[in-house]
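Trainee: The following block contains a protein sequence and its predicted model.
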Amino acid sequence: MRKALVASTLLALLLGGCASNPAARDVSGTWINQVAIDAASKGGPLREALQAYGPNLEWEVNTRANQARYFNGFERPEGKLAGEKSGTWNVDFYGSSTTELKRKGRQLLQVANDNEPEQLFGRPKDPAPEGAPLGANFERALYSAYMGGSWKITSGSGQGATVQFQANGQVTGLPGADQYSLCLAGDCASMSGGYDSIWLQQGGQGNPWIFSRNGKQLEIFQAINTSQADEVPSFTPGPRQWLLEKQ
């Protein structure tokens, strides 16, 4: 009887210690919207996945400095982090409503409010190099999941070549390009309407292109500007430049 009592007491202490473990409530560090990445990795339209599970793509939280900021594809607002209350941290952004953050197991939960839906974030598995700008961890994970692997040019310039899009934004095997960047949000998105767009460049000079992803197929089209010279550019798909098949 005494042994059973001691065992139950130790179990209660152990469970109590887990429940009060600060690490289980810690929101510090970098968090990325892995849910949006997983949705995009299925091989459909990129911006549809980002809009469905965004709009925020990455959080960086510093509880010691009472600061938190996020990346939504084009902005990096910074807010003041208030003290924790019952496992919830409030982030006050000047001139806007408060955002609530808290842990949900191994994930970071952004609580739904009047402006944004509930969103979930996870730790980056392959962190960006130290000193990289906010958003680099999300882009690195997205590029790997959405563009990673080997692609074969089945139609267009360089037909038959193997193309590889790297997580760091480098591309090999695609004629006329050594760097790429996917449009996530902001001006590039508004200028391309409802189409996905990608920036391709070589030697520091580049241009926007329209692309369409359908499973293992990736089509890249010339971006035709339909606006006048004194108007904001508005791009629409032109002739197809490449058809790539994922190997």
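Mentor: Nice, I can see it.

Trainee: going forward, measure contacts between C-alpha atoms and count neighbours the same way
Mentor: OK.

Trainee: Touching, Trp31 and Arg123? I think so.
Mentor: Yes. Counting by C-alpha atoms under 8 Å, Arg123 is a contact partner of Trp31 at 4.9 Å.

Trainee: which one of these two has more residues nearby?
Mentor: Trp31 (24 against 19; other C-alpha atoms under 10 Å).

Trainee: Would you check the distance separating the longest helix seen in the chain from the middle of the chain?
Mentor: When the chain is parsed with DSSP state H, its longest helix is helix 2-19. Averaging C-alpha positions (C-alpha atoms, centre = their mean, to the nearest Å) puts helix 2-19 42 Å from its chain's average.

Trainee: Next SSE downstream of it?
Mentor: Note on helix 2-19: by DSSP states H and E, the next helix or strand toward the C-terminus is strand 29-32.

Trainee: chain center to that following strand, what's the gap?
Mentor: 11 Å.

Trainee: List the buried residues for it?
Mentor: Judged by neighbour count (16 or more other C-alpha atoms under 10 Å), strand 29-32 contains these buried residues: 30-32.

Trainee: Give me the contacts around it.
Mentor: 57-62, 108, 121-124, 137-138 (C-alpha atoms under 8 Å, 6 or more residues apart in numbering).

Trainee: Counting only strands, which of the residues you listed make the cut?
Mentor: Mapping those onto strands (DSSP state E) picks out 58-62, 108, 121.

Trainee: Just confirm Gly169 contacts Ala177, I think it does.
Mentor: No. Judged on C-alpha under 8 Å, Gly169 makes no contact with Ala177 at a distance of 10.9 Å.

Trainee: Distance to Gln247 for the contacts of strand 29-32 - can I get that in TSV?
Mentor: Shown next, in TSV, are those (distance: C-alpha to C-alpha, whole Å):
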residue	distance to Gln247
Leu57	28
Glu58	30
Trp59	33
Glu60	35
Val61	38
Asn62	41
Leu108	34
Phe121	30
Gly122	29
Arg123	29
Pro124	26
Asn137	26
Phe138	24
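
Trainee: And here is the other one:
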Amino acid sequence: MRHALVLPLLAALLSGCASHSNVDPSGVWINQQVIDAAAKGISLRQAMPKNDQPLEWQLNSKANQASFSNGFEVGKGNLQPLGKGKWTVTLSGSLTEDMTTVSDDELEVEANKAGPKQVFNRLKTTAEPNAPVGSSFERALYGAYMGGEWTIVEGPGQGSNVRFLADGQLAGFPGADRYALCLAGDCATMTGGQDSMWIERNKQGAPFIFKRDGKQLEIFQVVNQAQADEMPQFKAGERRWLLKKQ
């Protein structure tokens, strides 16, 4: 009787593993680990992967196409199956990314010269039609990291309630209607690894350095230490706002 029970169980396990090998990777995959880390209220720079690794993949197995975003640029490549749930993406030059569809909602990208192994999760919501590569990760990050209601404790608009929306809109913030977090690229280089965001109204705005510590958010004016003919090098100046999450 015991053997009779073990054999069906083993067969079920094997069939489950076999089904994983047939998972179609087509769709949008985001780096949920980065989002989960950031959602704890830590420094965004600490949560982001090193070496500007991809934050989102968009895969299309039928067209053999792959696109990725690392937060400031988009890359494209050719997607090819290797069998048993394994795939490879050939990028410009001789660069390759090897992937494994662990399950229908988990994709592993193997370690290479660019960085360590990464785990991506299939986007749980439906991406907007023709959504730019990287925008799904950005919305998920913004919602997890900046979501909720904040109160301005100090600074212009003191006492006001503010909402940082997942689509980049700002509600209740004095003199501003949109924001954007710096994920990577020149904006990160110019702030020397400090967290920064862009705040604007009617498409006119400025960069600010911010510090996040749990439910507390400090936003600082920037001071440019570079010469006029050099790339800007920003440091935190006077604190402009102090916000606390309700």
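Mentor: Arrived safely, thanks for sending. These numbers come from a predicted model, not from an experiment.

Trainee: now what about the TM-score between them?
Mentor: Once superposed, chain against chain, the TM-score is 0.91 (TM-score structural alignment, normalised by the length of structure 2); 245 aligned residues with a C-alpha RMSD of 2.3 Å.

Trainee: for the ones in strands among the contacts of strand 29-32 of structure 1, which one is nearest Glu219 of structure 1?
Mentor: Within these, the smallest distance to Glu219 of structure 1 is 28.0 Å, found for Glu58 (C-alpha to C-alpha).

Trainee: Please pull up the equivalent of that closest one in structure 2.
Mentor: In structure 2, Glu58 of structure 1 lines up with Glu56, judged by TM-score structural alignment.

Trainee: Kindly report the same for Thr154 of structure 1.
Mentor: Thr154 of structure 1 maps onto Val153 in structure 2, by TM-score structural alignment.

Trainee: quick revisit: OK, contacts around the match of Glu58 of structure 1?
Mentor: Counting by C-alpha under 8 Å, 6+ apart, Glu56 of structure 2 has contacts 28-31, 68-70, 120, 133-134, 136-137.

Trainee: which residue sits closest to it, ignoring its sequence neighbours?
Mentor: Closest residue in space to Glu56 of structure 2, ignoring its immediate chain neighbours: Ile30 at 4.5 Å, by C-alpha to C-alpha, 6 or more residues apart in numbering.

Trainee: which position in structure 1 aligns with that neighbour?
Mentor: So, by TM-score structural alignment, Ile30 of structure 2 is matched to Ile32.

Trainee: Helices along structure 2, start to end?
Mentor: Going by DSSP H, structure 2 shows helices at 2-21, 32-38, 44-47, 135-146, 186-190.

Trainee: right, and those - which one's nearest Gly85 of structure 2?
Mentor: Once those are compared by C-alpha to C-alpha, helix 2-21 is nearest, at 3.9 Å.

Trainee: ok, residues contacting the closest one?
Mentor: By C-alpha under 8 Å, 6+ apart, helix 2-21 of structure 2 touches 83-86, 101-104.

Trainee: How about stretch 105-113 of structure 1?
Mentor: 24, 27, 31, 99-103, 117-123.

Trainee: ok, and for the strand ranked longest in structure 1, which residues are buried?
Mentor: Secondary structure of structure 1 per DSSP E: the longest strand is strand 235-246. Buried residues in strand 235-246 of structure 1, counted by 16+ other C-alpha under 10 Å: 235-237, 240, 242-246.

Trainee: that older thread, by neighbour count, which of the contacts of Glu56 of structure 2 wins?
Mentor: Result: Ile30 is most packed of the contacts of Glu56 of structure 2 (other C-alpha under 10 Å), 29 neighbours.

Trainee: For Cys187 of structure 2, see how far away it is.
Mentor: 22 Å (C-alpha to C-alpha, to the nearest Å).

Trainee: Name the nearest residue to Pro237 of structure 1, ignoring sequence neighbours.
Mentor: Ala223 is the one closest to Pro237 of structure 1 (C-alpha to C-alpha, 6+ apart), at 5.2 Å.

Trainee: And the one you found, how far from Thr236 of structure 1?
Mentor: 6 Å.

Trainee: between the two, what contacts are shared?
Mentor: Contact criterion C-alpha under 8 Å, 6+ apart; residues shared by Ala223 of structure 1 and Thr236: Ile210.

Trainee: that older thread, hmm, which of the contacts of helix 2-21 of structure 2 are the buried ones?
Mentor: Buried among the contacts of helix 2-21 of structure 2 (16+ other C-alpha under 10 Å): 85-86, 101-103.

Trainee: Assess the claim that Asp213 of structure 2 and Ser43 are in contact.
Mentor: Yes. Counting by C-alpha under 8 Å, Asp213 of structure 2 touches Ser43, with 7.3 Å between them.

Trainee: These two - which one has more neighbours?
Mentor: Ser43 (18 against 12).

Trainee: right, and that one touches Gly214 too?
Mentor: No. Between Ser43 of structure 2 and Gly214 no contact is recorded; they are 9.2 Å apart, counting by C-alpha under 8 Å.

Trainee: now, the most widely separated pair of the buried residues of strand 235-246 of structure 1?
Mentor: Pairwise across these, and taking C-alpha to C-alpha, the largest span is found between Phe235 and Lys246, at 26.2 Å.

Trainee: Just give the nearest non-adjacent residue to Asp36 of structure 2, would you?
Mentor: In space, Asp36 of structure 2 is closest to Ala144, 7.7 Å off (C-alpha to C-alpha, 6+ apart).

Trainee: Next, count neighbours for the one you found.
Mentor: For Ala144 of structure 2, using other C-alpha under 10 Å, the count is 18.

Trainee: separation between it and Phe173 of structure 2?
Mentor: Counting by C-alpha to C-alpha, the gap from Ala144 of structure 2 to Phe173 of structure 2 is 19 Å.

Trainee: surely Ser157 of structure 1 meets Arg240?
Mentor: No. Judged on C-alpha under 8 Å, Ser157 of structure 1 makes no contact with Arg240 at a distance of 10.5 Å.

Trainee: Pull the contacting residues for the residue positioned nearest the centre of structure 1.
Mentor: Taking C-alpha atoms, centre = their mean, the centroid of structure 1 lies closest to Phe138, which sits 3.7 Å from it. Applying C-alpha under 8 Å, 6+ apart, we find Phe138 of structure 1 in contact with 32-33, 57-58, 124.

Trainee: for Gln225 of structure 2, same thing?
Mentor: By C-alpha under 8 Å, 6+ apart, Gln225 of structure 2 lies in contact with 232-235.

Trainee: TSV please, covering those and showing distance to Gly192 of structure 2.
Mentor: What follows is those, written out as TSV (distance: C-alpha to C-alpha, whole Å):
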residue	distance to Gly192 of structure 2
Pro232	10
Gln233	7
Phe234	7
Lys235	8
